[in-house]
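**Q** sequence and predicted structure are below.
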Amino acid sequence: MSETRLMRLDSFTLVVVLGTICVLTGSGFGIGWWRYRTEPALGHATTAFGLTALGCFLYLARGRIPDLLTIDIANAALFAALAIGWNAIRAQNGRQCLVWPLVLSCGLWLALCRFPPFYADTTLRTAAASLLIAGLSLGCLFEFMRLKNGARPIRMLLLVACAGNAAGFLLRGIYSLLAWYSGGSIADNIWVSLALLGALIFICALVLGSLWLWQERVFGQLQHEVEVDPLTGILNRRAFERGAVELLKGSRADRETLSLLLIDIDHFKLVNDQFGHLAGDLVLRIFADAVGDELRKMDLFGRFGGEEFVVLLRGADLDDALQVAEKLRVRISRLAVPWQDVLIRLTVSIGVAAAQERATTLFDLIGRADRGLYSAKGSGRNRVVIAARS
């Protein structure tokens, strides 16, 4: 077997492997998209891998079907796949999709294919296709560099693979242009196999990286569902207690003062009885937003149960906590929740306790704040009471 025939066989095999991987991966992402329709990145990835597979298999059919399909459409499908893959990364980053990479790359290619001198010159077509792929790969590289999530090794894998793919096709494009300018040809050249091998490595890295990023995203969503109260969007009791225990442990080592506020919405049952549970849900959401606006990012804020909420203030002694609690009480007393044709007014009772001893536990802190809250409600509500020690 000659070297030329061996190289053609290698190229054919690489394209078959590349197309098969894209079919399998696209099918997997398609199943995921069918289950999670709200995730645009999955839809983009499904389309991108599907178009790549289409381009590969059309290329393999060259000589048996019209050149319009194996040259024009096959390459346009590959450009569209990269442009849509670019948007898949943007969607993963929470950014809007870009239409111009798809329109520009496919439109330019199809327009060039309408010129007979260009269409008849394999070397010139190779140069144009390689440079377009390199440009789109650089766009993907730029988006990977802006990626917000993902473990560092995965991001590095994606960056290296994308940069390698862009560099490989850029060199291939430049080499093809030089060959065209000098009147030579790149047919049956090792650059063909190298470019396909680079694309195969890029696709494999993209598959692994995409699956890892999707796994992280799903895990993050599940963790969010486990830790966040679905109605108010703040921490639920379990997540708050876990975070508070960790902060208390750290405060003992760092000698940091922590204070806790236990907040209860006064007469909340009357809101549900008079206006209905939908009104009560609205009150809880607006109340949580109002309290959250007054707190710092480093403070913990959670729903303790029903209409009871809890706040852990970092670096706050009893006087600081009292000021924050009074500020919250005044803010809520001025709150008016619109419901149908009425405004629902609210007040809160707040119990305050500070963790000033090294032996303070979360159970003790909540217990003392609860006694303060009980005293506030028993003495007329709409007030702040510092917990008395037992």
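**A** Ah, there it is.

**Q** switch to C-alpha atoms for all contacts and neighbour counts from now on
**A** Will do.

**Q** longest helix of the protein?
**A** Longest helix in the chain by number of residues (criterion: DSSP state H): helix 190-227.

**Q** tell me where the stretch 251-390 of the chain has helices.
**A** 268-275, 277-294, 318-333, 362-378 (DSSP state H, counting those that start in this stretch).

**Q** please identify the most buried of those.
**A** Of all the helices of the stretch 251-390 of the chain, helix 362-378 has the most neighbours on average by mean count of other Cα atoms under 10 Å, namely a mean of 20.

**Q** try it against this one:
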Amino acid sequence: MPVDMPTVLLAIVVVACSMGSAVLVSGWRLPRPDGLALWGVGLLLLALGFVLFGLHGWLDMPWLLWLGNVLLSLSYALVLLALEHFHQRRCSPWMLAGPVWLVALLSWGFLHQPQWRVPAVDMVLLGQWCIVAASVFRCQTGPLERGRWLLLLGASLMGVVYLGRLWSQVMGWSQIDQLLLSQLPQVLTHFAGLAGLVFLTLGYVLMTKERADAEFRQNARLDALTGVPNRSAFLDTFQHVLAQAARGRWPVSLLMADIDKFKVINDTYGHLAGDAVLRAVAQRLQSGLRAQDTLGRYGGEEFLVLLPDTPMAGARTLAQHLRYSVEQMVVPWEGQSIAVTISVGVYGCIPDGVQDAQALIDRADQAMYAAKRAGRNRVEVADVALACA
């Protein structure tokens, strides 16, 4: 059954316009640099390009064909720019504008010579999709994987479109420039292009959704004020480290740090100043830790520091370093300087695989209160045994 090519062209225009408008609405005023607006504009330009191709088929006005090719190349450049924008990478202006200018020059120079214009322009457009595919390969993995593979599938289909057009010309089919002609090469390339368009847009939207979901899950595990893991996230990490330490029979140490006289700071300077102190202390503690250590906010003005594969002697030395580091800093607030100190309790052991994290936290908490009773701004070590009791 013959395929009505004007209907196929109309379908491409409707799909591109619909998806472009939906993407623009979805990305309207989003705070993240997702590049959705660029993607949506690119789809609309692609739709406009196919409208011009259709008008050229009916009106036989060569300049419409030239402008359609330019818009098509420009839409592909916006696809690449959106991807680079999504990953906050700089894209070479030559890589973006170069193909568009080349398509404009080739289309105009061979405007009345389709046997040269079509393969020359198709090769440039194929090159653009190779660049897009290379950009997708540079995307992050992990939670973005499904969207990335959909993008690769869409880019591959678009590449197949132009490879198919070039192959048709190599095989001697010289009517590939007549878009309204219902022949097998035209039908196949148009349907492949339509499918590629759908897969590309679905993949891009899925990438933005997966990144937003990943950020939401990450933020749900962080303390909103200090940016360090919250109590729930810290306990999950702590329990996991304890299980690993029990299997490997290596020591785990824990520090409980409490800001001294924090209520006095709030009463004297206000709660906003107290928030600033909490952030400053969290940053100072974090800066003194190793990559494998974990800092968490336990609640109020209390912080926990998890030290995997660290014996008590090393934990005590680190606790003294952190205490001294906090003592040396001042927190500026409305023209004043707020002095801060912390009291630190230390507990460490070799886990035996049966205790939970809370029991160890209680030991470190007792040591911290011993430091408070001993005069504050000091480190106290809890009684320890060879294994956790």
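**A** Everything's here; your move. Since the structure is predicted, the reported quantities are computational estimates derived from the model, not experimental observations.

**Q** now for the longest helix of the first structure, which elements pack on it?
**A** With contacts defined as 3 or more Cα pairs under 8 Å, 6 or more residues apart in numbering; DSSP states H and E, helix 190-227 of the first structure has these neighbours: helix 3-35, helix 152-181.

**Q** nearest to Val283 of the first structure, of these?
**A** Proximity of these to Val283 of the first structure was assessed by Cα to Cα; the nearest stretch is helix 3-35, lying at 33.2 Å.

**Q** for that closest one, buried residues please.
**A** By 16 or more other Cα atoms under 10 Å, the buried positions in helix 3-35 of the first structure come out as 7-8, 10-12, 14-16, 18-23, 25-30, 32-33.

**Q** ok, now stretch 109-125 of the second structure?
**A** 110-111, 114, 117-125.

**Q** in a markdown table, list these along with distance to Phe216 of the second structure and secondary structure.
**A** Formatted as a markdown table, these follow (distance: Cα to Cα, whole Å; DSSP: H, G, I helix; E, B strand; the rest coil):
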| residue | distance to Phe216 of the second structure | secondary structure |
| --- | --- | --- |
| Phe110 | 52 | coil |
| Leu111 | 52 | coil |
| Pro114 | 52 | helix |
| Arg117 | 49 | helix |
| Val118 | 47 | helix |
| Pro119 | 47 | helix |
| Ala120 | 46 | helix |
| Val121 | 44 | helix |
| Asp122 | 42 | helix |
| Met123 | 42 | helix |
| Val124 | 40 | helix |
| Leu125 | 38 | helix |
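
**Q** what's stretch 79-92 of the second structure in contact with?
**A** The contact list for stretch 79-92 of the second structure, computed with Cα atoms under 8 Å, 6 or more residues apart in numbering, reads 33-36, 38-39, 42, 96, 131-132, 135-136, 139.

**Q** mind checking which of those are buried?
**A** 34-36, 38-39, 42, 96, 131-132, 135-136.

**Q** residues in contact with Leu313 of the first structure?
**A** 258-261, 298-300, 321.

**Q** please repeat the previous calculation with a cut-off of 7 Å.
**A** With contacts defined as Cα atoms under 7 Å, 6 or more residues apart in numbering, Leu313 of the first structure is in contact with 258-260, 299-300.

**Q** can you check Leu126 of the second structure too?
**A** Listed by Cα under 7 Å, 6+ apart, the contact set of Leu126 of the second structure reads 159, 162.

**Q** how far away is it from Ala371 of the second structure?
**A** 70 Å (Cα to Cα, to the nearest Å).

**Q** Three-state assignment for Ala224 of the second structure, please.
**A** Assigned with DSSP: H, G, I helix; E, B strand; the rest coil, Ala224 of the second structure falls in the coil class.

**Q** tell me the residue in the first structure aligned with it.
**A** The alignment partner of Ala224 of the second structure in the first structure, by TM-score structural alignment, is Pro230.
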